[in-house]
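Engineer: I'll drop the sequence and a predicted model, then ask my questions.
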Amino acid sequence: MARLIPAGLRPWRGAVLGIAALYFLVPLLAAAVFTVDVPGQGLTLDSYAQIFAADGFTTALLLSLGLALTTVALALLLTLPAALAVRLSGSGRLRAVLEVVCTLPLVVPPVALVAGIGTVLKWGPDHLSTTPLYDTFVAVQNPDFPLVLVLAYVVMALPFVHRSLDAGLRAVDVRTLVEAARDLGASWPRAIFSVVLPNLRTALLNASFLTLALVLGEFTVAQLLGFQPFAVWIVQASGSNAQLSVAVSLLSLVLTWVLLLVLTAVFRTRADRSARTPRSDKKKKEAGA
């Protein structure tokens, strides 16, 4: 990467990185100092202690984590097979249709999305009361059942998931890998799970990152639909206490970073294991010979 940068521009690289670091770190440090510095009392952690003692903290946090994991799984389950099918078919028209469908949520405001969801929920039970889906729609209207919120988040995450997967698929010759695996006797599921998906780890990780950040920070849809995940709880719990509000915001930011680091560690561990396995098998075969 350093060779690609002209020699005259290399000294500016550190300056640009330093300015970017200051742009992000200075507000965070100022917010952290504001939460622990109380005039007349000095440094104290009372604002952070109030977070864990506040009502609904654990419930809202667990709800957001459950929503995030469910949204990531469902978004990948819907988008990945479609992207693989389009890539294997080689049809440019299907690729264009899939791209338009997946990027359409970018032009739909969250308020309009919530209005459409509310209209569907009002229409559903009256027209489906004689079908087996009636109980499902009744459960969707129950604020304790976040299925409708998961579906809304999946729609909002489609553009980010599709872009991440499309970039990963463009970097890999999927058709050649699948054809080679099939010629060697692998079934379609084995070719996909053992050959294609390991080459898409980075794309899957990026899609999971973006979806996780979206769900943990989304407020408008959850508030209008009457749910109370962590983002909504932050606004409702902070009230007029400015220090508590900033402390909760910092805590949510740290929590998001920790979850992203955990996902990165999990993906890297699996990648290292898969990379070491062929070497160990080769050494065993050489020792046996």
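Structural biologist: All right, it came through fine.
Engineer: C-alpha only now, for contacts and for neighbours.
Structural biologist: Fine.
Engineer: At which residues are the strands of the stretch 51-200 of the chain located?
Structural biologist: Using DSSP state E, counting those that start in this stretch, the stretch 51-200 of the chain contains no strands.
Engineer: would you list every one of the helices in it?
Structural biologist: Along the stretch 51-200 of the chain, counting by DSSP state H, counting those that start in this stretch, helices occupy 57-89, 92-103, 110-127, 134-141, 147-170, 174-183, 188-191.
Engineer: now Leu261: how far from Gly56?
Structural biologist: Leu261 is 26 Å from Gly56, where distance means CA to CA, to the nearest Å.
Engineer: swap in Phe145?
Structural biologist: In this view, Phe145 and Gly56 are 16 Å apart by CA to CA.
Engineer: When those two are compared, which one has more neighbours?
Structural biologist: Gly56 (16 against 13; other CA atoms under 10 Å).
Engineer: What helix or strand is the closest residue in space to the more buried one that isn't next to it in sequence located in?
Structural biologist: Nearest residue to Gly56 in three dimensions, chain neighbours excluded: Trp233, at 7.6 Å (CA to CA, 6 or more residues apart in numbering). Taking DSSP states H and E as the definition, Trp233 sits inside helix 230-238.
Engineer: and after that helix, which helix or strand comes next?
Structural biologist: From helix 230-238, the next helix or strand downstream (DSSP H and E) is helix 242-288.
Engineer: picking that back up, using a markdown table, lay out the helices of the stretch 51-200 of the chain together with distance to Ala15 and mean neighbour count.
Structural biologist: As requested, the helices of the stretch 51-200 of the chain are exported to a markdown table (distance: least, CA to CA, whole Å; neighbours: other CA atoms under 10 Å):
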| stretch | distance to Ala15 | mean neighbour count |
| --- | --- | --- |
| helix 57-89 | 37 | 18 |
| helix 92-103 | 36 | 15 |
| helix 110-127 | 38 | 14 |
| helix 134-141 | 52 | 16 |
| helix 147-170 | 30 | 21 |
| helix 174-183 | 40 | 15 |
| helix 188-191 | 47 | 14 |
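Engineer: try this one side by side with the last:
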Amino acid sequence: MATVTDPGVVLGGTAGQSNSPGSRAFAAPRAYWRWIVLGLAGIYFIGPFAVAFWFTIHDAHGVSFRAYRRILSTAGLSDALGTSLALGLIAVVVTLVLMVPTMLLVHLRLQSARPLVELLSLLPLVIPPVALVVGVRSVLSWGNNSDYVEITQVFTALQKQPLSLILALVYVVIALPFTFRALDAGIRGSRIDVLVEAAQNLGAGWPTVLWRVVLPALRTSLLNAAFLTFALVMGEYTIAKILIFRTFPVWLAQSANTDGQLQVALSILSLVLTWLILLLVVSIAGRSRKAPR
């Protein structure tokens, strides 16, 4: 007689339980509901997109791609889109240059300062954009009317059209919560303190540690932070409108007064562009995870 510890009995019992009709009957409804949830989610996300696309190609004469053919020849599009792209790149660079050394310093040397840095980084989520813009306008008014010529020149240069650096700096501020979370999760997940200590024990200096250890380890977090900042800049409307800067969202809202189909077509293209950038980020992040170390 086989004992309880007999491998054949144990494996046989387990296999019998896993292949029993009751377990198969229980797994079938779970797979069924999984496809229902995925289908409902697909309808929720793709449905409005499909309706908007149909609106852009359907008119009184039938199906036509006239709205998409007129995009490149639309007045003001290239300037507004170029301004938003340039502001997005500037905001991404300034945000990463500001936050990456700060987060490394907090995690490696000043861990007691982390709550303060987190509080300051999350403040833009609490302060309404309108209140932030009012404060920015007050500072700009003070700088433009300053008694010192140097201060006036600096503030004038920051507000110079079409590429306003003051707007890029405001975008850096409102992107701080997303950048902080992305970098904080990456640093905690990759154990940067252990990697830095190991590199320093092998004789590497700080430039080598940052370039060959820290940045490759945080590649996914850097890409996520850069994408979130860039997407925020490409979709932000309130601050640019109040400060009277003609960015792509502002131009897109103004174009609705002349041609609704053209505005929806531009919105679809901007959404597709954002999705393509997101897929590129995910692809690069996936390759970095699979790369041999």
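Structural biologist: Thanks, I have it. It should be emphasised that the depicted structure is a prediction, and the values quoted were computed from it without experimental measurement.
Engineer: rewinding a little: got a list of what the residue nearest to Gly56 of structure 1 touches?
Structural biologist: By CA atoms under 8 Å, 6 or more residues apart in numbering, the contact set of Trp233 of structure 1 is 56-57, 60.
Engineer: if we go to structure 2, which of those residues are intact?
Structural biologist: On the basis of both residues aligned by TM-score structural alignment, their matches' CA atoms under 8 Å, what survives of the contacts of Trp233 of structure 1 in structure 2 is 56-57, 60.
Engineer: Which single one of those is nearest to Asn241 of structure 1?
Structural biologist: Nearest to Asn241 of structure 1 among the kept ones among the contacts of Trp233 of structure 1, counting by CA to CA, is Phe57 at 16.0 Å.
Engineer: corresponding residue for that closest one in structure 2?
Structural biologist: Using TM-score structural alignment, the equivalent of Phe57 of structure 1 in structure 2 is Leu77.
Engineer: What's the local residue count around Lys160 of structure 2?
Structural biologist: Neighbour tally, Lys160 of structure 2, other CA under 10 Å: 11.
Engineer: Give me the aligned partner of it over in structure 1.
Structural biologist: So Lys160 of structure 2 corresponds to Asn142, using TM-score structural alignment.
Engineer: how near is that match to Val26 of structure 1?
Structural biologist: Look at Asn142 of structure 1 and Val26 of structure 1: by CA to CA, they are 43 Å apart.
Engineer: what's the answer for Ala68 of structure 1, then?
Structural biologist: From Ala68 of structure 1 across to Val26 of structure 1, the span is 29 Å (CA to CA).
Engineer: same question, Pro81 of structure 1
Structural biologist: Distance from Pro81 of structure 1 to Val26 of structure 1, counting by CA to CA: 43 Å.
Engineer: Could you do Val172 of structure 1 as well?
Structural biologist: Counting by CA to CA - Val172 of structure 1 and Val26 of structure 1 are separated by 40 Å.
Engineer: Over to Leu260 of structure 1?
Structural biologist: Distance, Leu260 of structure 1 to Val26 of structure 1, using CA to CA: 22 Å.
Engineer: go on, Val33 of structure 1?
Structural biologist: Val33 of structure 1 sits at a distance of 11 Å from Val26 of structure 1 (criterion: CA to CA).
Engineer: So which of the two has more stuff around it?
Structural biologist: Taking neighbours as other CA under 10 Å, Val33 of structure 1 and Val26 compare with Val33 leading, 14 against 11.
Engineer: counterpart of the more buried one in structure 2?
Structural biologist: In structure 2, Val33 of structure 1 lands on Trp54 (TM-score structural alignment).
Engineer: can you tell me which helix or strand that match belongs to?
Structural biologist: Element membership for Trp54 of structure 2 (DSSP H and E) is helix 21-57.
Engineer: now Leu212 of structure 1, nearest residue through space, not along the chain?
Structural biologist: Closest residue to Leu212 of structure 1 apart from its sequence neighbours, by CA to CA, 6+ apart: Ala68 at 5.4 Å.
Engineer: Could you measure from the match of Val33 of structure 1 over to Ile46 of structure 2?
Structural biologist: Distance, Trp54 of structure 2 to Ile46 of structure 2, using CA to CA: 12 Å.
Engineer: and what of Leu163 of structure 2?
Structural biologist: Using CA to CA, we find Leu163 of structure 2 at a distance of 35 Å from Ile46 of structure 2.
Engineer: ditto for Gly205 of structure 2
Structural biologist: 50 Å.
Engineer: How about Ala86 of structure 2?
Structural biologist: 30 Å.
Engineer: Check Leu266 of structure 2 too.
Structural biologist: In terms of CA to CA, Leu266 of structure 2 sits 17 Å off from Ile46 of structure 2.
Engineer: Same drill for these two, tell me which one is more crowded.
Structural biologist: Of the pair Leu266 of structure 2 and Ile46, Leu266 is the one with more neighbours under other CA under 10 Å, namely 20 against 12.
Engineer: Now do the same contact list for the more buried one.
Structural biologist: 71, 252.
Engineer: out of the helices of the stretch 51-200 of structure 1, nearest to Val254 of structure 1?
Structural biologist: With distances scored as CA to CA, the stretch of those nearest to Val254 of structure 1 is helix 57-89 (13.1 Å).
Engineer: doesn't Ala182 make contact with Asn224 of structure 2?
Structural biologist: Yes - in this structure Asn224 of structure 2 lies within contact range of Ala182 using CA atoms under 8 Å: 6.5 Å.
Engineer: Much appreciated, bye for now.
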